[in-house]
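**Student:** coordinates for the following, if possible.
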Amino acid sequence: MTPEIDPATRALRTLLDGFLAAAIEAAHPDTCLPAHLPPPTPGRLIILGAGKAGGSMAAVASRFYREQHGLGDDRIVGLAVARHGYGQDAPGIRMVEAGHPVPDEAGIAATREALALATAAGPDDEVLVLLSGGGSANWIAPAGDLTLIEKQAITRAMLRSGAPIGEINTVRKHLSRIKGGRLAVAARNARSILTLAISDVPFDDPAVIASGPTVPDPSTLADARAICERRGIPLPETAIRLLNDPLNETPKAGDPAFARAE
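**Tutor:** Predicted structure coming up:
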């Protein structure tokens, strides 16, 4: 039998529900994204989205450029990956649903495709990167010989350890081919790279949102090693090699890859 809710509790619940609905409306891509979308460049617009709002952000952007600027399939290409159940129809954009918070094979395939699109960007093309919370799990490209099963086990161990999102993402960046500024490196031949993000992290640090795929990474291999040691994260040999390899350090401020990234 459901207990009776007193009027004061019911009124408070109604008030809090209203706060939640207002917050969701304010942060929804339909509301906040269009004002920040720039005019198109002469070449292609390559839209790459990731995260729980990745699908809705890509859908809003695709509609905006089609309806406001008359761009068609010859000008708009891209891919968005969102959590399972969060995909949306975005004309010209391939939509993929993938695992969150633990990554899966769908995320790996989508990330390979996103990296290929970024690498293929030419000097007239703009790469528009649309990020939101969940992007770290949705864009999954294990570095070196690290396997998906190993990456999943590390992710689960980090989640169980109680580590804050900043620490989790520091480790993720140094075990990935897309995180920690590496997407910007892939798209370095583009005319420009613009990232728009809906933040889900304290202080809205772009290097933390979705593990900062298009911004310089202030964290280091040493930071990632220290976190794993402090949190007692068991690491396979493939991950240990990556975290000890100086050549696997993430790109830092001053790297030419960020010269045209905003």
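
**Student:** please make it C-alpha for all contacts and neighbour counts, starting now.
**Tutor:** OK.

**Student:** can you tell me the helix or strand for residue 71?
**Tutor:** Using DSSP states H and E, residue 71 sits in no helix or strand.

**Student:** from residue 197, how far out is the most centrally placed residue in the chain?
**Tutor:** Closest residue to the average C-alpha location of the chain: residue 135 at 2.9 Å, with CA atoms, centre = their mean. Separation of residue 135 from residue 197 (CA to CA, to the nearest Å) stands at 10 Å.

**Student:** shared neighbours, the two?
**Tutor:** Both residue 135 and residue 197 are in contact with residue 209, where contact means CA atoms under 8 Å, 6 or more residues apart in numbering.

**Student:** other residues contacting stretch 54-72?
**Tutor:** Residues contacting stretch 54-72 (CA under 8 Å, 6+ apart): 29-30, 33-34, 37, 39-40, 47-49, 76, 80-82, 86-93, 95, 130-132, 135.

**Student:** for the comparison step, fold the sequence that follows:
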Amino acid sequence: MPSAPPSPHTDPRAFLEHLYQAAVRRALPLHGTAPFLPAPPRGRTLVLGAGKAGGAMAQAVEALWPADAPLSGLVVTRYHHVPPRPAGLASRIEVVEASHPVPDAAGLAAAQRILGLTQGLTADDLVLFLISGGGSALLTLPAEGLSLEDKQRINRELLHSGANIGEMNCVRKHLSRIKGGRLAAACAPARVVTLTISDVPGDDPSVIASGPTVPDASTCADALAILRRYGIAVPETIRAGLEQGTLETPKPGDPAFAGHAVHLIATPQQSLEAAAEVARAAGIEAHILSDEMEGESREVGKVQAALARAVARRGQPFARPCVILSGGETTVTVRKQPEGTPRGRGGRAGEFCLGLAQALQGQPGVWALAADTDGIDGVEDNAGAFVAPDTLARAARQGLKVDQHLDRNDAYGYFSALGDLVVTGPTHTNVNDFRALLVL
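**Tutor:** A predicted model of the protein is given here:
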């Protein structure tokens, strides 16, 4: 049983961390997998998958699948994201590790092996595909004419451009031999059942990890427009393929998807509701703004700061005490720095907290925590950061200026110096951003 939450009045930070843990706990694969597992087929069951929750999802299937039914497969997850194996749980699915958010040779090798395992499947066989956030980078198999180095550069430039997750994954689908429904087509004539943990606003399975097993409604023209919008170059053969439509993905209605099923086993909204339930049990009213928030992280932080100030000062639109919760996937546009300037460190959650702290201006009675539910904010070792009424004052005593750290995209340096990083380690799931503002 989860422990009782710390008092929000005596330990606001511990209380907010408790809400975050409740959100993460709700998204763990073992909690949501059983209702969606099909019966074992007449043939064999092949488990394939990719994502930050891949290791935990594989273990959930191993724990729930009948011991006397054949089970094998291969799943790729992020480095250091394989959970400890429970005592007595037999290993029947191979789990390998690769790089995220920029793909590497290990991810390429895993994708090649996964595609190879689809050969020779029959109509009596079942493919269980386990997908979670991060799968796009981890399951990388570039289109013909595109090298791994090209894919790494394009991925890196997309991450720094401010493009949203839908835009990034549209490009990824059309520059891949495995994404955008192509893996499902390769599994024919076997039946495919996809179990997915959503990390995207709107929970669209075609966007989660670039939808390897679901049809894709986006087009080559869409991908080309996104590349042009953000000024991202591609090799001439790839540009021509996009212009001519030869890199098109399988579309809705394609017979390759007949009889297939997709199930969401965990979503951002479910995790926000779990956190809200814990807050209410502690006597604090909880309000969920949305699980689909997007936009520049710092700007979302400023908007939520305005809301928190209105609650703290006027009791509108919510009465105090309360917790204001939100999820989704914000973005960070990395600013160019003068030559010789050290590059900032940090991710979406930290940048949200910088924007929030700047706009709160030390507002009494407001505390906040923002963290990624996978336990990693960007590429750093923290999940996110914590903001308190005295954040700016403590920073000023150390000579830290929030606007300068925003200019450098250096949330990590700012909150590390204050001792206000939230560090959890990998959580083995991923329903994206978690934000909680406590107003007392």
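
**Student:** so what's the residue nearest to the centre of the first structure up against?
**Tutor:** Taking CA under 8 Å, 6+ apart, we find residue 135 of the first structure in contact with 50-52, 54, 82, 209-211.

**Student:** map it across to the second structure for me.
**Tutor:** With TM-score structural alignment as the criterion, the equivalent of residue 135 of the first structure in the second structure is residue 135.

**Student:** using the three-state scheme, assign the closest residue to residue 185 of the first structure other than its chain neighbours.
**Tutor:** Closest residue to residue 185 of the first structure apart from its sequence neighbours, by CA to CA, 6 or more residues apart in numbering: residue 257 at 5.0 Å. Put simply, residue 257 of the first structure is helix when judged by DSSP: H, G, I helix; E, B strand; the rest coil.

**Student:** how about residues contacting stretch 138-145 of the second structure?
**Tutor:** Against stretch 138-145 of the second structure from outside (CA under 8 Å, 6+ apart): 50-51, 76-78, 98-101, 103, 107-108, 110-112, 148, 151, 174-178, 235, 237-238, 247.

**Student:** any quick PyMOL command for the buried ones out of the contacts of stretch 54-72 of the first structure?
**Tutor:** Burial among those is assessed by 16 or more other CA atoms under 10 Å; the matching PyMOL selection reads:
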select buried, resi 29+33+47+48+49+76+80+81+82+86+87+88+90+91+92+93+95+130+131+132+135
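
**Student:** narrow the contacts of stretch 54-72 of the first structure to those in strands?
**Tutor:** Judged by DSSP state E, the contacts of stretch 54-72 of the first structure include 47-49, 76, 80-82, 95, 130-132 as members of strands.

**Student:** list the contacts for the residue nearest to residue 185 of the first structure?
**Tutor:** 184-185, 187-188.

**Student:** 6 Å instead, please
**Tutor:** Residues in contact with residue 257 of the first structure, defined by CA atoms under 6 Å, 6 or more residues apart in numbering, are 184-185, 188.

**Student:** please list which of these are preserved in the second structure.
**Tutor:** Shared with the second structure under both residues aligned by TM-score structural alignment, their matches' CA atoms under 6 Å, the contacts from the contacts of residue 257 of the first structure are residue 185.

**Student:** picking up where we left off before, what about the contacts of residue 135 of the first structure, which are in strands?
**Tutor:** Among the contacts of residue 135 of the first structure, the members falling in strands (DSSP E) are 50, 82.

**Student:** any chance of the contacts of residue 135 of the first structure in CSV, plus distance to residue 7 of the first structure?
**Tutor:** Shown next, in CSV, are the contacts of residue 135 of the first structure (distance: CA to CA, whole Å):
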residue, distance to residue 7 of the first structure
50, 42
51, 39
52, 35
54, 39
82, 40
209, 40
210, 42
211, 44
